[in-house]
Structure formats: C-alpha cells, structure tokens
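J.: predicted model follows, preceded by the sequence.
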Amino acid sequence: MSTMKNTYFYLLPITILLLVSCSPNPKYIRNSGFTQGTTYHFIYKSPKGEDFQKELEVELEKFNQSLSNYHPTSIISRMNHDDTSVMADLLFEACFMKAMEISAITGGAFDLTVGPLVNAWGFGFEDAQKVDSKTIDSLMQYVGYHKIKLENGRLIKNNPNIKVDVNAIAQGFAVDVISQWLEEKQIENYMVEIGGELRVKGINDKGTLWQIGIDKPIDGSSETDRELQNIVSLDNMSLSTSGNYRKFYEKEGIKYSHTIDPKTGYPVQHNLLSASVAAIDCMTADAFATAFMVLGLEKSIELANKLDYLEVYFIYSDSTSQYRVYASEGFQKMITE
C-alpha cells in the first residue's frame, strides 16, 4: 500500500515595507506574536510611549473565545456542536451579520457554511477526508448561507450537521477590533496586521504613508525569493489579499486550491491568481477577497464596479500563461511603483 503525502504551503501574500527604519522613532511601538494560527504585527505611535502588547493580546484572546473554530470552548465551536445554552456575543453577532450581508451581495460566493467542504479538502480545522464525488454530494446538503440565521442571540440551523466557519472573515475582523482599541487610546498612527490582513491609519515612523508590497503569484516562492508585483501607499485604509498560489496542497501530483466554491463543492479552477481588496474596514476587504477568488476574474470585475466602497487589484494569467493585472481606478492611484 502506498502512502499519500500531502504538502502544505502557507505564506502571506503581502509584504509590509518599512517595518524598521534606520533610526526608529522611540514613540512607535512594535508588537509581534502569534494568534489564530498565524502571526501578527502591530506598529503604533504611542503618545506616552506606552507598550500595549499585553492588553492587545487580552483583546485577541477575547476574540478567539468568541470566533475561533480551534478553541473547543469558543462560542462558535459550541454552536457548531449544538450547545443550546450558548448565546452570541457582540463579536459573533457583528461578524455573522457582515458575513450574511456579503453572502447575499456575492450570490453565495462567500458562505459561512462552507466549512464541511473546506475540512473535507484538508484546509479546515479538521483532518482531510478521502474526497470523491459521493463525499462532496453528501456534504452539499449542509452548505448554503440561507440555511442558517441568528435569532434572539441563538444560531438557528436547518440541519444540526451544518458547521459555521468564519476563517475567511475573522482575521480581517480581528484587525478592525484591534484598530478600534488603539483609536480608543487616542492612537492616530498605526499599522495592524494579522495573517496578511491589515489596516493602517496616519503615517509611519518616517513620516510617510504606510507602504505595502503585493507579491507576484509565484508557486512555491519563499520568504527569501518572493518578488513584488507592485507597491501601494495606503491612507486610512484596509487591505486584504487572497490567492491560491500559496495556500494549496499536493496529493499524488495534483494541486488543490484552498478556495472552495460553495455552489459546486470543489476547489476553484480559473485564471484569477490573486485578489487584493481595499476598503475602509478590514472585515469587508477580507470577505470580498475570498468571494472574488471564488467568482473568478470576469464576474469579480463586474461586481466590483457596482460597489463604490471597494477598490480592487486582480492578478491573473492570460492565454499564454503571462501575468496580467486589472486594477480599479481608485486602486491605480494608490500604486507607487
């Protein structure tokens, strides 16, 4: 009997530039660590030079206790296991309502109930299954955002086997939560990044707008050999990038994308390689970046043109496998090189 080997690749699709200047401003505090199965980096100008890392990690833990599928006692985990005593808190409610809004706008391309499919393909919080058409068909009955609702603080599911998965929106929401906390401390210059989702305000320690590099979608590229497609300057904005080229697995020589189409149950196969979305709040940017990777290039451009609160940057491959870029008018103005 042969042994199947799965190889996973996880790298952030953006590069944060100017994290360390030659002469660091002493009032700019730098925090880094781990949360939600990934890394975080916070940089902020603290008026009194205070380092808030401990307090910020407390906020991150509160967030995880509400929305982490990896915490067995979190609100979302208990809801997924049909604990009838659990009630949604404000974090869960805000995340759920935004997710349902974006699900409706994208026609179900974004879907909180895609979790069983994500797990089956090996990208979720459970072990991968042996996937075939029968497996997918059996799981599709549990997929569909219209099959769940929040009523008086309780999650109502059409079927108890439905699982809610907020991984495609939670990191962006966590960025917003931390950003709001900093603003409540009268901090007006900051960069908050969790797992590649980020939000900035004001200026960096060199007195310029925060600059972010968008990576070229090169399979197998590493931290040392990654190449930048473009650099953008962000002014009080959030940025989220989703791409299939750095989060996939190989099984018996076949690459499987981590982006699962909720309507088919299968990993997407199209020429859109990377979707970057800029918006005021990171939760919105995060969810739409995922939805666009499901929709593909043409449908994503069509939808983005209807939403004046988004700016988009798509990297795709043409018929000759060359990289091409589509950038909305507003996003073009943010590109510095």
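T.: The structure has been received and is ready for your questions. Numbering: from 1, shown residues only.
J.: could you use CA atoms for every contact and neighbour count after this?
T.: Fine.
J.: residue 29: which element?
T.: strand 28-35 (DSSP states H and E).
J.: okay, pairing it with this:
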Amino acid sequence: MKNVLLPLLSTLLILASCTSDKKEIIKLEGNSQGTTYHITYLSNDGILYKKAVDSLLAEIDGSMSTWIPTSIISRINNNEENVIVDDYFKVVFNKSAEVSKKTEGNFDITVGPLVNSWGFGPTTKNTLNKAKVDSLLQLVNYKMVTLKDNKIIKEKPAIKIDFNAIAQGYSVDVIADFLESKGIDNYLVELGGEIKAKGKKENEEWKVGIDQPSEEKSTERKLEAVVNLNNRALATSGNYRKFYIEENQKLSHIIDPKTGYPAKHNLLSTTVIADDGITADAYATAFMVMGLKKSIGFLEKNENLKLEVYFIYDENGKWKTYTSESLKKRIKELH
C-alpha cells in the first residue's frame, strides 16, 4: 500500500534476540502493502499466526490501498455510488481528521491529486507548472470530506483521498491488537519501518535502531541511534528514500498540502514515538511538512499528546539532532 512513504526495515533496524523460560520465540515475516513485515513474539503454545496476519493485512489493503482498483478507497476516489466504508476505514479517517485539525492542515489525506501528479502515486506523473499546482490545490482541504452514515461525502468529485501517510502505522496496531487477543504480551511488530513493541526480551526492553538519513542505495545501513521501546509505537518519515531529481532539484514524496509542492527545509527525518502506530505515523509525516522550528513549537504547545521525537536535520552541511527530553534517558546516539 504505502509506496509513497517507504521507510522499509532498512530505515529501522530491529536489534534484539530473546530467550524466555517456557516460552518459544516465534518469528514471522512476509510481504504486504508494497513492503515487508517482521514480527517476533514470545509464545506459550508455539502457534504460528502468519496466515491470520496475512489475512488481516489483506483486509486492510482491500479497504485503504490506492494501488488496488477494487478497494474501498479506490471506489470512493472513482466516485462510485453507495460505497459503504468498513471499520478500518472509519478509524483511519477519524484519526486523520483529528491530526489535520491539530496540525492546522499540515497533515491532509486529500493531498492525493498532488501526490499522483508529482509521480508518487499509482497514476502516471504529470508535467506540472504553477498554474496546474494551484488548480490541484483547490482539491486539497480535509474539511471538504466528511463521513456520514458510513459513507464518504466529498464536496468536489475530483477530490481523492490518500491514506498512505497513516495506514501502515494503523496496520501495525491491528496486528498488535490481534496478538494481544491471543494472550501474547511480549512482541515486536514491524511493517514498512513502523513498529509497535510490548513486553521485554532477555529481561530488557526491545531495542530499535534508527538509521542515518543517507540517500545511498547500499544494503548496509549505518545507525544514528538506538532507542528502548516498551508498550509504545514508533514511526519514521524522511525525505531521503523516496525522491527523484528534476532540473537539478531534489523532489521528495513529502508533499506540503498548503503549497502543493514537495516540502523543502532542513529537516531530514522525523522519528515519532506514541502510544499507537496510527498516531506516530501521522505526526511523523506532519512534522516533515512543518519543518524543525514549527514542529518543536507544536510539541511544546501540545504536551498532552505525549509524543516523543527524534529529529535529524541539516545545519550548514552537518547532521544535527533534536531529542525530546523524556526520550533522552532511553535513547543512545551512536555518533
């Protein structure tokens, strides 16, 4: 699903091995949503839940993947009549509206037409100029889309919804909830670089590595930091993996819904830790749009959200980092 935001396992390297008395270590992996997933959990009964996990991910794809023509979101974008949304769709839509309001539109699921036109969606890239971008901006406003009686109401037919900046974080939550429903309380779920962890391994919290924001295509990734994660979710967004060069300009997949252009500032990557993956994923994208100063200001004004962040940014050609005060005792920088 999430070809727009593609921080694969290479972006967040899981660093742990576990042993536990009377509990078997189960590892699952597979492909879904245009990326990979890796799940590790401690089991009392040794049951493998791969088939169930694959089924859940397929259901989510059938609801929210813009890459599947028959999905609920694709049918809504194509203006089919009487499309009824499912519970997956409703949860993500409502969280998206919440984050959009909080960030004053810096997160916006109606950015779909711009994402497609810039060449980061399922359709063919368009040739853009200022007039075309300004025209597409008339279709971008989360307030023009509402959910009523399990149906999406669009003020303009050409509006297209895009959940790619939030759906993988939510998918991680769905899998985590499934594992907990089976009595599993020690696990780490990773999908496309979004992670949720609970419990411990070898009597210590799970450890997750955060990559340096390198544009190199090497399979070997250098870590910038390692963070302890327990009963929290982590998501990373960056402008260094999914981009292209046009007329000597680097164009990132992070589209600013207010300007219509790829976001341009010195913030290279945002790692957000929250209680759930859907929240972490959405705010990681929003902060990439907002930039360093606005994001820090937002965090200071919204302490009630209980977000923790690790930002990597460029200052005169050198990497610098910003870390939430509450996170400093659980994170180890490697450089």
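T.: Here it is on my side, so go on. From a predicted model like this one, the values you see are computed outputs, not experimental measurements.
J.: quantitatively, what TM-score do the chains reach?
T.: The TM-score (TM-score structural alignment, normalised by the length of the second structure) is 0.93; 326 aligned residues with a CA RMSD of 1.9 Å.
J.: check the offset of whichever helix or strand comes after the strand holding residue 29 of the first structure from the chain's centre.
T.: Using DSSP H and E, the helix or strand that follows strand 28-35 of the first structure in sequence is strand 38-45. Put simply, strand 38-45 of the first structure sits 16 Å off its chain's centre (CA atoms, centre = their mean, to the nearest Å).
J.: identify the residue range in the second structure corresponding to the next helix or strand after strand 38-45 of the first structure.
T.: Once strand 38-45 of the first structure ends, the next helix or strand along the chain (criterion: DSSP H and E) is helix 53-67. Per the alignment by TM-score structural alignment, helix 53-67 of the first structure matches residues 50-64 in the second structure.
J.: how about residue 215 of the second structure, what's its match in the first structure?
T.: Using TM-score structural alignment, residue 215 of the second structure sits opposite residue 219 in the first structure.
J.: now its match. Nearest residue, chain neighbours left out?
T.: residue 245 (5.2 Å; CA to CA, 6 or more residues apart in numbering).
J.: count the residues that sit near the aligned residue in the second structure for that neighbour.
T.: Using TM-score structural alignment, the equivalent of residue 245 of the first structure in the second structure is residue 240. Using other CA atoms under 10 Å, the number of residues around residue 240 of the second structure comes to 19.
J.: next one: residue 145 of the second structure
T.: 20.
J.: and residue 99 of the second structure, what's its match in the first structure?
T.: Checking TM-score structural alignment: residue 99 of the second structure goes with residue 102.
J.: does that match belong to a helix, a strand or coil?
T.: Three-state assignment for residue 102 of the first structure (DSSP: H, G, I helix; E, B strand; the rest coil): helix.
J.: for residue 144 of the first structure, see how far away the nearest residue to it once chain neighbours are set aside is.
T.: Using CA to CA, 6+ apart and skipping residues adjacent in sequence, the residue nearest residue 102 of the first structure is residue 110, 6.7 Å away. As for residue 110 of the first structure, its distance to residue 144 of the first structure is 10 Å (criterion: CA to CA, to the nearest Å).
J.: overlap of the contact sets of these two?
T.: Shared contacts of residue 110 of the first structure and residue 144 (CA atoms under 8 Å, 6 or more residues apart in numbering): residue 262.
J.: the two - which one has more neighbours?
T.: residue 110 (31 against 20).
J.: the second structure: which residue goes with residue 130 of the first structure?
T.: With TM-score structural alignment as the criterion, residue 130 of the first structure pairs with residue 127.
J.: I misspoke; the intended subject was residue 281 of the first structure.
T.: In the second structure, the residue matched to residue 281 of the first structure (TM-score structural alignment) is residue 276.
J.: and the closest residue to that match other than its chain neighbours, how many neighbours?
T.: Distance criterion CA to CA, 6+ apart; nearest residue to residue 276 of the second structure, sequence neighbours excluded, is residue 233 at 5.1 Å. Residue 233 of the second structure has 27 neighbours, counted by other CA under 10 Å.
J.: cool, and residue 86 of the second structure?
T.: 16.
J.: that one pairs with which position in the first structure?
T.: So, by TM-score structural alignment, residue 86 of the second structure is matched to residue 89.
J.: for its match, which residues are in contact?
T.: Contacts of residue 89 of the first structure (CA under 8 Å, 6+ apart): 66, 153.
J.: if we use 10 Å, what do you get?
T.: Contacts for residue 89 of the first structure (CA atoms under 10 Å, 6 or more residues apart in numbering) come out as 66, 67, 75, 153, 154.
J.: give the other helices and strands that the helix or strand harbouring residue 296 of the second structure contacts.
T.: When elements are defined using DSSP H and E, residue 296 of the second structure is found to belong to helix 292-301. Applying 3 or more CA pairs under 10 Å, 6 or more residues apart in numbering; DSSP states H and E, one finds that helix 292-301 of the second structure contacts strand 267-274, helix 277-290, strand 308-315, strand 318-323.
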